[in-house]
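> Next come a sequence and a model predicted from it.
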Amino acid sequence: MNWIIAVTAVLVSLAVAGAAAVALRDPPPGLSRLVIATGGVGGVYFNYGQGIANAARAAYPDATAITVRETAASVANLGLIAEGQADVGFTLADSAALAVRGEAPFVGPQPITALARLYDNYTQLVVRAQSPVAELEDLKGKPVSTGAPDSGTELVAARLLGLVGLQPDRDVTRHRLDLAESVRALEDGRIAAFFFSGGLPTAAIADLARRTPIRLVNLGRFVTAMRAKYGEFYSELPVPAFVYGLVADVATVGVPNYLVVSSRMPEAEAYALTRLLFEAKATLVAAHPEARRLNRRAAISTYPVPLHPGAARYYREVKP
């Protein structure tokens, strides 16, 4: 009799495990199509997005349309999600704040919710190692790339320049270039500096540093003013010297990255995507090391963007 009970228990456990496997590979409604809005090639968003796509393809092999979309990043991604042209996207907290509050460039509050806080971006003001630009104020009158139009880089660059009385369209020769274009322009001598907001290491900047000696301008002294004027999501973060072969660590302005979806996304789909992030973390880390920073405790801190109910349900279920 005992062996019958034992065999029955094993069969039940196998059935449960099999049901779980089927559930994982059975896409919730809508997940057969997944458009991931990322950023420019060479940036963390794009590589991280590739990792999410790889994880989704492995978990849902019957899904036929899992796409990584190259974009101008934060602001553009929010618009794509609000308009239904993307299902999930990366954005910065400061850009997302404008969307949920309905502030320019958005017209009215946007239907944006969060799945997770992912990692922090570092605002990187890059110049050649021998550049005379030592402080933010030294950019006056010089050719500068403030990032691609509708990017989070462009937003934070304009805010920082404004703190020292510089208007991007008046006081510098403004170039609105994406990361790859900014790198080429600095190498070619067409610009004196470029801004980029991204995780560490930013592959395109690391590649640049291997070819051309570079330096980052210290922006740490502006954190207090940025927090007071724009929001408490800004923080001071150090860029370690070893990341780009710098002489010393450089303080800069940090801002969190969120993975966001429309508030109209079905709860089951948002739950499945949130679960996938953590269950396939190794796949994400293989795509970019910033994915190592993903953890459940920090993931729920998405101020001022509310968590999607599906994501909130996942975090409640796994809460210790």
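Sure thing, it's come through. Numbers count the residues shown, from 1 in each chain.
> Going by C-alpha atoms from here, please, whenever you check contacts or count neighbours.
Fine.
> Could you give the number of residues near R211?
Look at R211: counted by other C-alpha atoms under 10 Å, it has 10 neighbours.
> distance of it from V144?
Going from R211 to V144 by C-alpha to C-alpha, to the nearest Å gives 20 Å.
> ok, now F233?
Noted for F233: a distance of 26 Å to V144, by C-alpha to C-alpha.
> more crowded one of these two?
With neighbours defined as other C-alpha under 10 Å, F233 and V144 compare such that V144 has more, 27 against 17.
> does that one count as helix, strand or coil?
Here V144 is recorded as strand under DSSP: H, G, I helix; E, B strand; the rest coil.
> contacting residues for it?
By C-alpha atoms under 8 Å, 6 or more residues apart in numbering, the contact list for V144 reads 172-175, 191-195.
> then this one, side by side with the first:
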Amino acid sequence: MRRRTFLLGTLALTACGTSEPDGTIRIAGGEPGGFYNDFAGLFSRLAPSPLTITPIETGGSADNLKHLREGGADIGLSLSDSAHMEPGLVALGRVYENYLQLVVLQSSPYTTAADLIGRPVSLGADGSGAALQGSRLALGVREEHYPLRNAVDALKAGEIAALLWSGGVPTPELDKASGIRLLPLDRFLPRLRQDYGKVYERVDVRMGVYGSPVDIPTIGTPNLLVCRPDLSTEYAGAVVRLLVGRAAELVPEQALGTQYLDVRSLIDTGKVPLHPGAAAEYRRLHG
């Protein structure tokens, strides 16, 4: 038996040995077709009785943080760069990595981001992490802000020259949109790291994704599951047990083969401190 399989199985048994709190946790997810929405749905379906987890469709990271701030959600997903801007926020775990994807039509003449200067480009939906990252890239484009499905339609109709998306690979909504390709974004990484820190990483969208004949270098950003500090210790512990005990099942379709929840990376939340209840549960599970 592989070490990872054994470890996840052992942790699942350990996690299941603890009784779960009653009540409802609202998780702010994302827009339909996106990684956050899929993850929130899986999280909801795997909630252990008597706990109920209710997913909320949102615009993405910034919108999720607003829901937390205003009390419309109890926990939420956020790109770490967005989470770093929110004072008083705490984390329940680092989950996956988002890949920044600058998408054009296969038939278009554009080969670099510089070719898009002055042209209409959807830089993510309002309230999304892609919108924040798009503004930080400073592409010099004419900014539009469409949800992913609308952006794909606009791209195919020739209403925009490109769209920017932050999500897993392959993102199903993009994968089924034949005739697209990605532009490299790695040249922006040194400036982003200089201005905003090491939250941004070099990642490659592998050959074969969206039919690409080569790897496409781009920018990765960790996703965090976050909450307010006043989330109860019991709920924080229940969330950690779900993350650890059902790790192998909490992999959205668009992350299969590229990422999985890892025991070591769950506690690597960067500048956002762990919720005390989450930290205590990780210590109980892992020693």
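Now that the structure is in, tell me what you want to look at. Predicted model only: the values in this text are computed from it and were never measured.
> ok, L307 of the first structure touching T113?
Yes: taking contacts as C-alpha atoms under 8 Å, L307 of the first structure lies within contact range of T113: 5.4 Å.
> Please say which position in the first structure L68 of the second structure maps to.
Superposed on the first structure with TM-score structural alignment, L68 of the second structure falls opposite I81.
> do you know how far that match is from S95 of the first structure?
From I81 of the first structure to S95 of the first structure the distance is 13 Å (C-alpha to C-alpha).
> swap in L208 of the first structure?
27 Å.
> neighbour-wise, which of these two wins?
Shown here are L208 of the first structure and S95; by other C-alpha under 10 Å, S95 has more neighbours (25 against 17).
> What residue in the second structure is paired with that one?
In the second structure, S95 of the first structure lands on S82 (TM-score structural alignment).
> Spit out the contact partners of its match.
By C-alpha under 8 Å, 6+ apart, S82 of the second structure lies in contact with 61-62, 129, 132.
> mind listing the helices for the second structure?
For the second structure, the helices defined by DSSP state H occupy 3-16, 35-45, 61-70, 80-83, 129-137, 148-156, 172-175, 189-196, 233-245, 263-266, 276-286.
> and R184 of the first structure, how many neighbours?
When counting by other C-alpha under 10 Å, one arrives at 14 neighbours for R184 of the first structure.
> could I get the helices of the second structure as a markdown table with distance to Y96 of the second structure?
A markdown table is the format used below for the helices of the second structure (distance: least, C-alpha to C-alpha, whole Å):
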| stretch | distance to Y96 of the second structure |
| --- | --- |
| helix 3-16 | 17 |
| helix 35-45 | 10 |
| helix 61-70 | 14 |
| helix 80-83 | 11 |
| helix 129-137 | 14 |
| helix 148-156 | 19 |
| helix 172-175 | 16 |
| helix 189-196 | 19 |
| helix 233-245 | 12 |
| helix 263-266 | 9 |
| helix 276-286 | 17 |
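> Quick one: closest of those to D215 of the second structure.
Evaluated with C-alpha to C-alpha, the helices of the second structure place helix 172-175 nearest to D215 of the second structure, the distance being 15.8 Å.
> for the closest one, which positions count as buried?
172, 174 (16 or more other C-alpha atoms under 10 Å).
> Please identify the residue in the second structure that aligns with E279 of the first structure.
The pairwise alignment with the second structure assigns E279 of the first structure to G245, based on TM-score structural alignment.
> Distance of S301 of the first structure relative to T224 of the first structure?
21 Å.
> mind listing what the counterpart of G167 of the second structure in the first structure touches?
In the first structure, the residue paired with G167 of the second structure according to TM-score structural alignment is G198. When contacts are counted by C-alpha under 8 Å, 6+ apart, G198 of the first structure touches 43-44, 120-124.
> What is the end-to-end distance of stretch 72-87 of the second structure?
Stretch 72-87 of the second structure has its terminal residues 17 Å apart, counting by C-alpha to C-alpha.
> which residue sits closest to M226 of the first structure in space, ignoring its chain neighbours?
Nearest non-adjacent residue to M226 of the first structure, counting by C-alpha to C-alpha, 6 or more residues apart in numbering: Y234, 6.7 Å away.
> I'd say the one you found and V253 touch.
Yes: between Y234 of the first structure and V253 a contact is recorded at 6.6 Å, counting by C-alpha under 8 Å.
> Quick check: neighbours shared by those two?
Contacts common to Y234 of the first structure and V253, judged by C-alpha under 8 Å, 6+ apart, are V223.
> higher neighbour count, these two?
Between Y234 of the first structure and V253, V253 has the larger neighbour count (other C-alpha under 10 Å), namely 27 against 22.
> what residue of the second structure matches up with that one?
So V253 of the first structure corresponds to I219, using TM-score structural alignment.
> Please report the distance of the nearest residue to its match once chain neighbours are set aside from L185 of the second structure.
Using C-alpha to C-alpha, 6+ apart and skipping the chain neighbours, the partner closest in space to I219 of the second structure is R202 (5.0 Å). From R202 of the second structure across to L185 of the second structure, the span is 9 Å (C-alpha to C-alpha).
> try L137 of the second structure
Separation of L137 of the second structure from L185 of the second structure (C-alpha to C-alpha): 9 Å.
> Equivalent analysis for E201 of the second structure, please.
11 Å.
> Name the residues contacting each of the two.
Common contacts of E201 of the second structure and L185 (C-alpha under 8 Å, 6+ apart): I219.
> Which residues belonging to stretch 86-100 of the second structure are considered buried?
For stretch 86-100 of the second structure, by 16+ other C-alpha under 10 Å, it's 89-100.
> Brilliant, that's me finished.
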